[in-house]
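**Q** give me a model of this one.
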Amino acid sequence: MTKIVVVDNHGQFTHLEHRALRDLGVEAELIDNDTPPEDIDADGVVLSGGPDMDRIGQSPAYLEADVPVLGICLGMQLIAEELGGRVDSGDYGGYADVTVELTDEDDPLTGSLHPETRVWASHADEVVELPDGFERTATSDVCGIEAMSDTDRDLYGVQWHPEVAHTEEGDVIFENFRDICEAN
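**A** This is a model prediction of the structure:
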């Protein structure tokens, strides 16, 4: 059975990420972000959302864990920042229902949602410059980089929250990530 750990960055929806994976039949474990990567045995890692970069614990170390990583909201932002991209305040602000345009129909994480989907996202902070090796895989009229992928390193990020009911096809993101982990 595929095992994916959800690293808790103190986001208000983290428990829903854990549940979404369990509902897919994945062995999912919710772990504190102070847990060192060498203490876990998993096929993949989800870096959850959270309130701010000052509370990400050991999360950056998971980028070197040699398993696929999915960053959600703050998780995506910390991937970008740790690997040389840039995060800044968004123009739009808080949570909103957003139409996202999927720009790469071959992307293993988001491509199956092409050409667009409705999501629930916060844009208080957002990735404004991609790190080397990443491609933008989604955009919207309120955020230039709604999702990003580095398929060579199996590192993925979405600005939106696929785990909440307001995101129309959020379960597809978790299904696709499970498939990525199983193929790794």
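
**Q** from here on, contacts and neighbour counts on C-alpha atoms
**A** OK.

**Q** wait, a helix at residue 142?
**A** No. Read with DSSP: H, G, I helix; E, B strand; the rest coil, residue 142 is coil and lies in no helix.

**Q** let's compare: structure for the following, please.
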Amino acid sequence: MKNELVIVLDFGGQYNQLVARRVRECNVYCEIYSYKIDIEKIKEMNPKGIVLTGGPNSCYEEDSPSYSKELFELGIPVLGLCYGAQLMMHVLGGKVEPAEVREYGKTDVLIDKTESKIFENVSTPTVCWMSHFDYISRVASGFEVTAHTADCSVAAAENEADKLYAIQFHPEVLHTVEGKTMINNFVKNVCGCAGAWKMDAFAEETIKTIREKVGGGKVLCALSGGVDSSVAAVLLSKAIGSQLTCVFVDHGLLRKNEGDEVENVFGLDG
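**A** Modelled structure (predicted):
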């Protein structure tokens, strides 16, 4: 059975991996792509939903990361977070400006539309994590403001008909007390995902794919001891066993004794 897919478009924010993790915690498969991904590739993948991450830029600057208006016309639900929310408004005709009062840290957010699908089972006020120096001064046509703070008139806005949602804060971080609920609401209530995906199933599918591709061949894996290469090595080992040879690349940046630990775990006796 094909997995339901939600994709995260990375606009340079520090929480992109965390956003994907939160989606996966809803038992929905999620992949991260650069904002430079071609629109035709997105159409081909046909995701159930799209999340736009935060980022350090101002969306109204000429050289800032952006995306075409077509993204918001695919009929696919889109959730913009922080910079992603501002970009959504900017592209669709709203207005984003430098904020007179920059918000950073835990902030009380007052929900104006408690019946919003995003804010189902979310209290008001609710504590959220803000981190922005620009703000949405005017929402795009078709949007309504759904939340605000003492210093930010648009903390959230939505176009329910087009399934477009903009959130100025970061629901993916733990400082946003009910952030997981909001992301789950987007994935389940808005995107309509069933939430049947499991990480165990992903591992099994990956192992099967590796076996099919490698066949009777051999694989050489350069192993640094980091998360990416370590996970790759474990999956390869489970898939093809003795057909795998790992080479430990000690780049000199590991902590004391970690190199020995890597060799102990992945060596012949590991």
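
**Q** can you pull the contacts of whichever residue in the second structure pairs up with residue 98 of the first structure?
**A** By TM-score structural alignment, residue 98 of the first structure lines up with residue 107 in the second structure. With contact taken as C-alpha atoms under 8 Å, 6 or more residues apart in numbering, residue 107 of the second structure is in contact with 127-130, 149.

**Q** which one in the second structure is aligned with residue 10 of the first structure?
**A** Aligned by TM-score structural alignment, residue 10 of the first structure pairs with residue 12 of the second structure.

**Q** doesn't that match fall inside a helix?
**A** No. Secondary structure assignment (three-state DSSP) places residue 12 of the second structure in coil, not in a helix.

**Q** ok, how many other residues are close to the counterpart of residue 48 of the first structure in the second structure?
**A** Under the alignment (TM-score structural alignment), residue 48 of the first structure pairs with residue 53 of the second structure. When neighbours are counted by other C-alpha atoms under 10 Å, residue 53 of the second structure registers 28.

**Q** quickly note the distance from residue 53 of the second structure to residue 170 of the second structure.
**A** Separation of residue 53 of the second structure from residue 170 of the second structure (C-alpha to C-alpha, to the nearest Å) stands at 9 Å.

**Q** quick one: the strands in the second structure?
**A** Listed in chain order, the strands of the second structure (DSSP state E) span 5-10, 29-34, 49-52, 78-81, 95-111, 126-138, 144-148, 156-159, 164-167, 219-223, 244-248.

**Q** most packed of the ones you listed?
**A** Of all the strands of the second structure, strand 78-81 carries the top mean neighbour count, a mean of 28, counting by mean count of other C-alpha atoms under 10 Å.

**Q** so that one matches what in the first structure?
**A** Taken onto the first structure by TM-score structural alignment, strand 78-81 of the second structure occupies residues 69-72 there.

**Q** how close does that stretch sit to the second structure?
**A** Aligned to the second structure and superposed, stretch 69-72 of the first structure gives a mean residue distance of 0.2 Å (mean C-alpha distance after the TM-score superposition for the first structure).

**Q** out of the contacts of residue 107 of the second structure, the closest to residue 210 of the second structure would be?
**A** Taking C-alpha to C-alpha as the measure, residue 210 of the second structure lies nearest residue 129 of these, at 40.5 Å.

**Q** right, I'll leave it there.
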